[in-house]
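[1] need coordinates for the below:
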Amino acid sequence: MTLALDAAAQDLLFREARTANAFTDEPVTEEQVQAIYDLVKYAPTAFNQQPLRVVLVRSPEARQRLVGHLMEGNQAKTAAAPLTAILAVDHEFHEELPRLMPFVPDLKDTFFAERPVRERVGSFNATLQAGYFILGVRAAGLAAGPMTGYDADGINKDFFPEGDHAVLTVVNIGRPAENAWFPERLPRLSYDEAVTTV
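    Alright, predicted model coming up:
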């Protein structure tokens, strides 16, 4: 069956795209990031909630703070990346729901009134948005290096001291350098290994 995307787009977004570990020094512009966000904001979420928050780490001072919270293996590549984004969930996302879901005006005060519900539902939906964010980076012709090797409590206290946000992943972004990839792509499960029909 033919996919709607042509082969080049399939390669760009999926088959040839890999997690980058090294980048050129070409900067990632504000216009590029805005174009990425304006594309990926259409990711599917329950109740049209928009819990993902993106913190662009551009200043040397903020970069140094972030690097201090990363595992040793992630520090050098993050220090050298043209741009790093902290993708986080906003546990107070429900405050925007009357505007995003105007036909269910009391949603924020009923279903999302309790913080544990917001944390669970918000984290799941923000993670969906984060996946789309990585695809958006690829669609811009850039490479993404998402990481979870960090001290989450440290990042949350340092970058989100008010306590309403929680880091989901840290993503290095830029043009891949020649040595950006591991020598071989790691295997993936086949269709028959991952898909069943009931």
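
[2] could you use CA atoms for every contact and neighbour count after this?
    Will do.

[3] geometrically speaking, which residue is the centre of this protein?
    Ala130 (3.2 Å; Cα atoms, centre = their mean).

[4] now do the contacts for that one.
    Leu52, Leu87 (Cα atoms under 8 Å, 6 or more residues apart in numbering).

[5] one more to put side by side:
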Amino acid sequence: MTAPPAQDLLALDPAAQDLLFRRARTANTFTDEPVDDDQLRAIHDLVRYGPTAMNAQPLRVLLLRSAQARARLLPYVSSGNRVKTAAAPLVAVLAADIDWHERLPELFPHRAQARDGFAGDPDGREEQARLNAALQIGYFLVGVRAAGLAAGPMAGFDPAGVEREFWPDGRHRVLLLMNIGRPAADAWRERLPRLSYPEVVRTL
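    Predicted coordinates for the structure are as follows:
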């Protein structure tokens, strides 16, 4: 008996699977159509339900819209990413708040005492911040796609410089930049290979 196509085994309908994963690509060029605040609020309202350890929610998002804000960022962006970042309708600076523990009693009432433990463990606190913010960045990327927008995530930048420029308080660690907008006609590069199931998954 022939097995059903993989897409038929998922609860999400095939069109949504394509929108979020199969046909979604990292965009390098965008149209000049703006990304408005209502779209960003809708994205946040969806992805904020993704799980994080202890409900920490350490991701902080800085949206750069104005030319002045973009000009402050560009000196810290690698030469290969600078032109597309300057031209994108919106740039999100995605950072981890390493003092996330201060809100533990509010966000996770049953672990209120853990705040004091993390207060005395700055290395462990930062490790948790980075891990959980990275999870949230994944949710955010899928949320951008769910809004019918394209994302261009980038790691080619100077994190310490961006932190000094936008978060001089020292309590944030910048993890990723993400250009957001409607993809232009030439937005995509050829898709690179993906690992197969046997290359990734092992069963004991």
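
[6] hmm, back to that, now do the same for the residue nearest to the centre of the first structure: its match in the second structure.
    Alignment note (TM-score structural alignment): Ala130 of the first structure maps to Ile137 of the second structure.

[7] could you report the separation of its match from Met154 of the second structure?
    12 Å (Cα to Cα, to the nearest Å).

[8] now Asp36 of the second structure
    Asp36 of the second structure is 21 Å from Met154 of the second structure, where distance means Cα to Cα.

[9] pick out whichever of these two has more residues nearby.
    Remark: of Asp36 of the second structure and Met154, Met154 carries more neighbours, 17 against 12, as counted by other Cα atoms under 10 Å.

[10] where does the one helix or strand Ala16 of the second structure maps to end up in the first structure?
    Taking DSSP states H and E as the criterion, Ala16 of the second structure maps to helix 14-17. Alignment of helix 14-17 of the second structure against the first structure: residues 7-10, by TM-score structural alignment.

[11] likewise stretch 84-93 of the second structure?
    The aligned range for stretch 84-93 of the second structure is 77-86, by TM-score structural alignment.

[12] got a list of contacts for that stretch?
    21-28, 54-58, 63-64, 67, 167-174.

[13] can we see that at 6 Å?
    Residues outside stretch 77-86 of the first structure that contact it (Cα atoms under 6 Å, 6 or more residues apart in numbering) are Phe23, Asp25, Pro27, Val54, Val55, Leu56, Val57, Val170, Val171, Asn172, Ile173, Gly174.

[14] whichever of those residues end up buried, select them in PyMOL.
    Buried residues within the contacts of stretch 77-86 of the first structure, by 16 or more other Cα atoms under 10 Å, are selected in PyMOL with:
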select buried, resi 23+54+56+57+170+171+172+173+174
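
[15] mind listing which of the contacts of stretch 77-86 of the first structure are in strands?
    Val54, Val55, Leu56, Val57, Val170, Val171, Asn172, Ile173, Gly174 (DSSP state E).

[16] tell me who's in contact with the corresponding residue of the second structure for the fifth one.
    It stands for Val170 of the first structure. Val170 of the first structure maps onto Leu177 of the second structure when the alignment is built from TM-score structural alignment. Each residue near Leu177 of the second structure by Cα under 6 Å, 6+ apart is listed here: Ala92, Val93, Pro153, Met154.

[17] top of these by number of neighbours, please.
    Neighbour max across those (other Cα under 10 Å) = Val93, 22 neighbours.

[18] and that one, that's in a strand?
    Yes - with DSSP: H, G, I helix; E, B strand; the rest coil as the criterion, Val93 of the second structure is part of a strand.

[19] which residues in the first structure form strands?
    Using DSSP E, the strands of the first structure run over residues 52-57, 83-90, 143-147, 165-174.

[20] make JSON lines out of those and add distance to Pro98 of the first structure.
    Shown next, in JSON lines, are the strands of the first structure (distance: least, Cα to Cα, whole Å):
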{"stretch": "strand 52-57", "distance to Pro98 of the first structure": "17"}
{"stretch": "strand 83-90", "distance to Pro98 of the first structure": "16"}
{"stretch": "strand 143-147", "distance to Pro98 of the first structure": "32"}
{"stretch": "strand 165-174", "distance to Pro98 of the first structure": "20"}
